[in-house]
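Trainee: Sequence and computational prediction follow.
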Amino acid sequence: MSGNNYTVTCNHCKTVNTVRGKAMTLAMTCSGCGYYFRLGSWNDAASVSFITKEEPAIPVGAKGRFDGVIYEVMGFVVKQETKYHYSWREYLLFNPYEGYAFLSEYNGHWNFIWPIEENPRPIGGLRDYEVDYDELQYRIFQKYNATVQYARGEFFFDVVDMTDATFNREYIAPPFLLAVEESSDSVLWCKGEYCTRKEIAAAFNIPVSKLPGKKGRGYTQPMSTSFKDESLITLSLFLLIVVALAQIILSHSLEETVVFNGDFDQKAMNDQKMLVSNSFDVNGSMGNLQFELYAPLTNDWFYADFSLISETTGVEYNFSKDIEYYSGIEDGESWSEGSTKGTALISQIPGGRYHVNIYPEFSTSYQTFSMKVTRNVSMFFNFWITILLLMIFPIYYFIRKRMVEVNRWSESDYSPYYSE
């Protein structure tokens, strides 16, 4: 190798390369032949000729803005994990005042990564499983060794030898990650944060279509929600309490009143095959009416159509009811099914004077029944329907979140959702 602080001549093809990183650059690839070599210790044994070639989605030399800081892409590498042989891409970024950082891309998912000075604190003394940093708990996602499959550009360290010599661990607390590279003589901790393809494209002012398409879920990709789990739980509990209090207040404010109670017999049926109740008054502007029927049946049935008729307006409210009750003894054990009672509820009945026309069908065994009509009965059915509707979204959200997490951890050997 020959040259000065700003240029270096490749000993392999004699191309003169401009060194953009100047004294900070310790290794680079030749712009002519693509050979990787270390500056200051050039020899053929130290150079690497990569068999595979890959074009970076973000060109070396491009500049992008992250959190108001402009970084330049100094180098690009393709790394491969040694056990499962999956590959990902890393971009070395540099700013003269902020130092260096990295962009990591795997299956179209991006993480912006920067070195940190503090070492995260192991939780429970087990650094291999969980660590604490900035009041967040990170769980181990993967441990691996890797090799460099391809490199282009300049590096402030021997990226090939360093990658071969380091053991890596990555911990996640989406959208954040912690990564540690550990060798026999050094330990480097970094923190990362998930970036969308749109954010990367905007940072470098390039079309989104130029970036690799997303596949699956990124291991630090957050769920796309505008709220936190704690906020959803707090809001849901608040709404449940409000609905419960409203039900209690409504139940206490309504006064249940029996407005009719009478017995009926088939013998009283007129020529129109109907029974007519006595008239009764319903108080209040608007409320419900509950009809309770009782037929003294044994192994028999009773059916009737009912018409509640307003004597003031002539409006009719119709319903029907079927009552069956059967019982017996079989194999020495008694059994029964059905009931001798039935209930019907009509909502939104205005106050006024009413009577009921009844069109019954009797069996040959029983010809009597009774009916009680009650005004302003507490309607817990609506209460439980409201509770169910309020719970649909939280239940859906947490089921979906679990499915997302199961999918996220499917590529990890340390998934909390799968036992060995």
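Mentor: Thanks, I have the structure now.
Trainee: From now on I want contacts and neighbour counts done on CA atoms only, so please keep to that.
Mentor: OK.
Trainee: where do the strands sit along the stretch 101-250 of the chain?
Mentor: Assigned by DSSP state E, counting those that start in this stretch, the strands in the stretch 101-250 of the chain fall at 109-115, 121-122, 130-133, 136-144, 146-155, 167-173, 176-182, 187-195.
Trainee: next one: the last one to chain centre, how far?
Mentor: Average the C-alpha atoms of strand 187-195, do the same for its chain, and the two points are 24 Å apart (Cα atoms, centre = their mean, to the nearest Å).
Trainee: so which of the strands of the stretch 101-250 of the chain gets nearest Ser277?
Mentor: Ser277 lies closest, by Cα to Cα, to one member of the strands of the stretch 101-250 of the chain: strand 167-173, at 70.0 Å.
Trainee: and that closest one, what does it pack onto?
Mentor: Here strand 167-173 touches strand 136-144, strand 176-182, going by 3 or more Cα pairs under 8 Å, 6 or more residues apart in numbering; DSSP states H and E.
Trainee: nearest to Phe362, of those?
Mentor: Of the helices and strands packed on strand 167-173, nearest to Phe362 by Cα to Cα is strand 136-144, at 71.1 Å.
Trainee: Give me the buried stretch members for that closest one, please.
Mentor: 137-143 (16 or more other Cα atoms under 10 Å).
Trainee: Reformat the strands of the stretch 101-250 of the chain as TSV; add distance to Val259.
Mentor: Output for these, formatted as TSV (distance: least, Cα to Cα, whole Å):
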stretch	distance to Val259
strand 109-115	69
strand 121-122	71
strand 130-133	68
strand 136-144	63
strand 146-155	83
strand 167-173	63
strand 176-182	66
strand 187-195	67
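Trainee: here's the one I want to compare it with:
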Amino acid sequence: MEARLACPACQEQLTYYDVVNSTHFACPACHVLFSQPAQGPALKVRQFQDVPRLPPCLPLGSLGTMPDGLPYRVTGYMLRKEKSSPARWQEFMLFNPTAGYAQLALYEGHWTFIKPAAELRSKQQEPQSKTRTQRYVLDNDIAYALYNKYQPRILYARGEFDWNILDDERLNVFEYVAPPHMLVQETGMGQQPQWYRAEHIEPAAVARAFGVAISQLPDRDTVGAIQPAPGGDSWPAVRRFTLLLLGLLVLTEIVLASLRPSRQLLSQHFVSGASQALPSFRPDSTEKVLVSSPFEITEPSTVLDINLRAEIDNSWLELPVSLVNEQTGQGFEFTKNMEYYHGVESGESWSEGSVQADATLTKIPAGRYHLNLYPVSENNRPVGFSLTVTENSWQPGNFFLFGLALLVYPGLLYWRRYNHEQARWAQSNYGPLT
């Protein structure tokens, strides 16, 4: 149902839809806000000076279905600002003959659907304060953090309203957020606080609801007060699933370690150039070989960790090593260099190098083995060194590699969510209390 009336200032014919309740009207032609009493002539209330350059992106009279599933008609439009800051936003009044009024707020490209919270209107059912400082309110076990408080100013309006919108300039407004939801409290004018529930809406959903091209809607800027963080509702599931996989990875390592326990096969001390050294079997070498005690590998394919520690001080030791299978003659070779230097220069101590080195040999067949060692030291001086061989010692490399791979996606998502929250609260004078 719709009706028409004439603007008292310019006689422009205005269409309005809430014939029973609308009392104040704003003319889009001459920008006058006026009231229309049930009896008597219309009364001019204010002449708006801050007229937007562009018309509202949702035309008056357009219909759209909101998240509550109900069709609403755009009946009014306001351009508002905060009294103590330059922040401006737009509000579209929505009317459904059965459900009544709702609002659709637009700030820097972010849309919020707002409805009266009738169940919170009574004092007994107001959200409870979680702290004495009123920085949180608790509703249905959800903590809403104070994000903003302000007094509104009406810069411009057009369409119809069921109250004098200028009365809102005497209100104090508190916004509490728990993205993607918000609780809004209005206090002032000696009345009981009024509560509203709000929820975030994506611009694409607004465009579909009102049948407009998304290019007609303003682009988003920064992060909205209740804009969902990246990952949205899926983040708790991603976090739980990642923790589950990490737990399974740890459990797998424990099981594998119990099935193939670590065992030390050899621990021996040597001195390079000592009398126990035998002539080298290398035909082109004058070095002497040191031969370790034999040891047995029982696993069909095992991993050996070989740890070396040299007794060097401001010197070096080069140590070629050959693991020899005494039954087959098969050899596995590697070379390690150890050097350690230190001193004092300009009153500052310094050191470089290390007296230790490690080597890992994989897929070693079962059998009886010994090590051939060909040490070369500085100036061929005798150097003592110790050597241990451990079978199936824990190899952290694969464990940490798989763990890192599991954390890549949730880590990136966490980083994006963290930066999203930082950007959200950078626009607020209030941060979440810790």
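Mentor: Received the coordinates, thanks. Given the structure is predicted, the values throughout are model-derived calculations rather than measurements.
Trainee: Quantitatively, what TM-score do the chains reach?
Mentor: Once the chains are overlaid, their TM-score stands at 0.85 when taken by TM-score structural alignment, normalised by the length of the first structure; 413 aligned residues with a Cα RMSD of 3.5 Å.
Trainee: And the strands of the stretch 101-250 of the first structure: which comes nearest Leu293 of the first structure?
Mentor: It's strand 167-173; of the strands of the stretch 101-250 of the first structure, that one is closest to Leu293 of the first structure (Cα to Cα) at 60.5 Å.
Trainee: Show me what the closest one is in contact with.
Mentor: 130-131, 136-145, 177-183, 219-220 (Cα atoms under 8 Å, 6 or more residues apart in numbering).
Trainee: 6 Å instead, please
Mentor: 138-145, 177-182 (Cα atoms under 6 Å, 6 or more residues apart in numbering).
Trainee: What segments of the stretch 251-400 of the first structure are strands?
Mentor: 257-265, 275-276, 280-294, 300-310, 316-330, 333-338, 341-361, 368-375.
Trainee: List the contacts of the second one.
Mentor: It refers to strand 275-276 of the first structure. Counting by Cα under 6 Å, 6+ apart, 269, 356-358 sit against strand 275-276 of the first structure.
Trainee: if you set the cut-off to 10 Å instead, what comes out?
Mentor: Strand 275-276 of the first structure has contacts (Cα atoms under 10 Å, 6 or more residues apart in numbering) with 264-270, 306-307, 355-360.
Trainee: so which of these would you say is closest to His85 of the first structure?
Mentor: Of the contacts of strand 275-276 of the first structure, the one sitting nearest to His85 of the first structure (Cα to Cα) turns out to be Phe306, at 75.5 Å.
Trainee: what's the counterpart of that closest one in the second structure?
Mentor: In the second structure, the residue matched to Phe306 of the first structure (TM-score structural alignment) is Val321.
Trainee: from the contacts of strand 275-276 of the first structure, which would you call buried?
Mentor: So, by 16+ other Cα under 10 Å, the buried ones in the contacts of strand 275-276 of the first structure are 264, 266, 306-307, 355-360.
Trainee: Please produce JSON lines containing the residues you listed, extended by distance to Phe380 of the first structure.
Mentor: Rendered in JSON lines, the data for those read as follows (distance: Cα to Cα, whole Å):
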{"residue": "Phe264", "distance to Phe380 of the first structure": "30"}
{"residue": "Gln266", "distance to Phe380 of the first structure": "35"}
{"residue": "Phe306", "distance to Phe380 of the first structure": "24"}
{"residue": "Ser307", "distance to Phe380 of the first structure": "25"}
{"residue": "His355", "distance to Phe380 of the first structure": "26"}
{"residue": "Val356", "distance to Phe380 of the first structure": "25"}
{"residue": "Asn357", "distance to Phe380 of the first structure": "28"}
{"residue": "Ile358", "distance to Phe380 of the first structure": "28"}
{"residue": "Tyr359", "distance to Phe380 of the first structure": "30"}
{"residue": "Pro360", "distance to Phe380 of the first structure": "29"}
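Trainee: Tell me how many other residues surround Leu388 of the first structure.
Mentor: By other Cα atoms under 10 Å, the residues close to Leu388 of the first structure number 13.
Trainee: Distance check, it against Tyr396 of the first structure.
Mentor: Distance, Leu388 of the first structure to Tyr396 of the first structure, using Cα to Cα, to the nearest Å: 12 Å.
Trainee: again, but for Ile249 of the first structure
Mentor: 30 Å.
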